[in-house]
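[1] predicted model and sequence below, questions to follow.
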Amino acid sequence: MAEIQQQAAGSHKGSKRRAKKMSTRIDMTPMVDLAFLLLTFFMLTTTFAKPYTLELQMPVKDVETPVAQSGAMTIILGKGHQVHYFFGLNAPKDKTIAAPELKTTTFAADGIRQVLLQRHQQQPKMVVLIKPSAESKYQDMVDILDEMSITHQQKYALVKITQDDLTLIKPKSL
C-alpha cells in the first residue's frame, strides 16, 4: 500500500544534526483496480436510450377512400418551411363549392399545432391531407408528422400535390 523510505544519515562533523528526510511512495494499483471495477459495473448495468420511432400504418395499395368536404383539412408544405392550409378539399371544377381560403403559418408552437388542436376540438373525426410541394424540405415532412403525433390526429394521409393546389399557393409564395 504505502511505504516510507528513509535516507541514510551521513556523518556531519561539527554541524547541526538535521532531521531525517522521509519520502513516501503510495501504491496506486488497488485504486486503479477499483476504478476499473466501478467503470465496468456502471457500463454493464446502464440502459441505453431507445430511439424514438414514429409508427405509421399504411393503407392498402390502390384503394381510394372518399373524404367528405366538411371533414377534411388540407395542409400544403411550401418553400421556406411555410405551411399553407385550408379547410375542405380543393375542387375548382365543382362550381357549387366556394374556393378555399388559404392561410399560411409556420411550424412554431403557436402555428400549425394550434390550428390542428382547435380544429380537432371542433371536429374530432377530421381527416388531414398532407401535400408536400417540390420546394418543401424533408425536415418539413418530419415536422408535420411530429405535429400529427403531438396533436393526436387519428386520420391523416400523404397525398400527391395537384396542379390546382399549386395554382392556389402560387400567389402566396411570391
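    Yep, it's here. Numbers count the residues shown, from 1 in each chain.

[2] from here on, contacts and neighbour counts on C-alpha atoms
    OK.

[3] helices and strands around the biggest helix by length in the chain, which ones?
    Looking across the chain with DSSP state H, the single longest helix is helix 29-45. Helices and strands touching helix 29-45, as assessed by 3 or more Cα pairs under 8 Å, 6 or more residues apart in numbering; DSSP states H and E, are absent.

[4] which stretches in the chain count as helices?
    With DSSP H as the criterion, the chain has helices at 29-45, 112-122, 138-150, 163-169.

[5] quick one: which of these is nearest residue 103?
    In terms of Cα to Cα, the element of the helices of the chain nearest to residue 103 is helix 163-169, at 9.4 Å.

[6] one more structure, for comparison:
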Amino acid sequence: MAELNTGDGGGKKGGGKVRSKKQNSKVDLTAMVDLAFLLITFFMLTTSLSKPQSMDLGLPDKDDNDSTEVKTDQRRTVTVILGDNDKIKWFHGLLETPEPNGKPQTIGYGKEGIRSVLLPRVKSIVEVTGDKEKGMIVIIKPTKKSTYKNLVDILDEMAICKVPTYAIVNEFSPEEQKLADELNKKVE
C-alpha cells in the first residue's frame, strides 16, 4: 500500500546545536495507478459506443432467371436519375411519351429541390387515379458518378414526402443513359 518515507531520522548527531532536518516526503502511488488502469479498462469494456444509425431497406431476393417485366400505370410513375455534383434529373411517366407540360428537368436536393416536386405529386396522383391504395411510384436510378450520400439523401426525401412505393434500379434505357451522361457532364 501507500507508505510515507521520511528519509533519515532527525535528531542529535553528536554535540552541538540541535537542528531539525528537512524531511523528504515521498508517497508511493503504485496502487493508485493500478486502480486507475483497472477502472479505465472496466469502463472501456462495459460502455457501449454510439450505435450506427441505419435505414431499413427491404430488397428482393436476387433471381437471375426472373426476367418478368412489371407494367405500371405511367400516371403514377416518377423516375429520378441521380447524377454528379448533387444534381437530379427527373421525369413523370415514360421518357418516350413525356407529359404535356415538359421534358425531363434538372433539380437539386432539399426543400427547394426534389421535395418541391414530390410533395404535390404524392397528393395529385391519388386524386388522378381515384384509388388511395395506388399511390405514387418513384424509380430511383443512381449513376456511377453519384455518391452514397446522394442515395441516402433521396431515400430521406422519400420518407419525408411519404412516398408509398419506390425502387432502386441500376439499369438504364438508352434514352435514360443519354440523360445520365448529360447530367454527369463536367461544367467548364
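    Everything's here; your move. Bear in mind that the values here come from a model prediction, so they are computed numbers and not experimental data.

[7] how about the helices of the first structure in CSV, adding mean neighbour count and distance to residue 22 of the first structure?
    Below are the helices of the first structure laid out as CSV (neighbours: other Cα atoms under 10 Å; distance: least, Cα to Cα, whole Å):
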stretch, mean neighbour count, distance to residue 22 of the first structure
helix 29-45, 11, 22
helix 112-122, 16, 74
helix 138-150, 15, 68
helix 163-169, 14, 87
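
[8] to residue 98 of the first structure, which of these lies closest?
    Ranking the helices of the first structure by proximity to residue 98 of the first structure (Cα to Cα) places helix 163-169 first, at 13.0 Å.

[9] with the second structure overlaid, report how far the longest helix of the first structure is off on average.
    Once fitted to the second structure, helix 29-45 of the first structure is off its aligned match by 2.0 Å on average (mean Cα distance after the TM-score superposition for the first structure).

[10] just put the helices of the first structure in a markdown table and tack on distance to residue 52 of the first structure.
    Putting these into a markdown table (distance: least, Cα to Cα, whole Å) gives the following:
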| stretch | distance to residue 52 of the first structure |
| --- | --- |
| helix 29-45 | 21 |
| helix 112-122 | 20 |
| helix 138-150 | 11 |
| helix 163-169 | 33 |
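
[11] and of those helices, who's closest to residue 59 of the first structure?
    Taking Cα to Cα, helix 138-150 is the member of those nearest to residue 59 of the first structure, at 16.2 Å.

[12] which stretches in the first structure count as strands?
    2-6, 22-26, 72-77, 83-87, 103-105, 127-132, 155-158 (DSSP state E).

[13] which residues touch the fifth one?
    Yep, that's strand 103-105 of the first structure we're talking about. By Cα atoms under 8 Å, 6 or more residues apart in numbering, the residues outside strand 103-105 of the first structure that reach it are 82-86, 111-112.

[14] related to what we said a few turns ago, put together a markdown table for the strands of the first structure, with mean neighbour count and distance to residue 41 of the first structure on each row.
    Supplementary listing: those in a markdown table, determined by neighbours: other Cα under 10 Å; distance: least, Cα to Cα, whole Å:
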| stretch | mean neighbour count | distance to residue 41 of the first structure |
| --- | --- | --- |
| strand 2-6 | 10 | 27 |
| strand 22-26 | 10 | 26 |
| strand 72-77 | 23 | 49 |
| strand 83-87 | 21 | 50 |
| strand 103-105 | 15 | 51 |
| strand 127-132 | 22 | 49 |
| strand 155-158 | 14 | 47 |
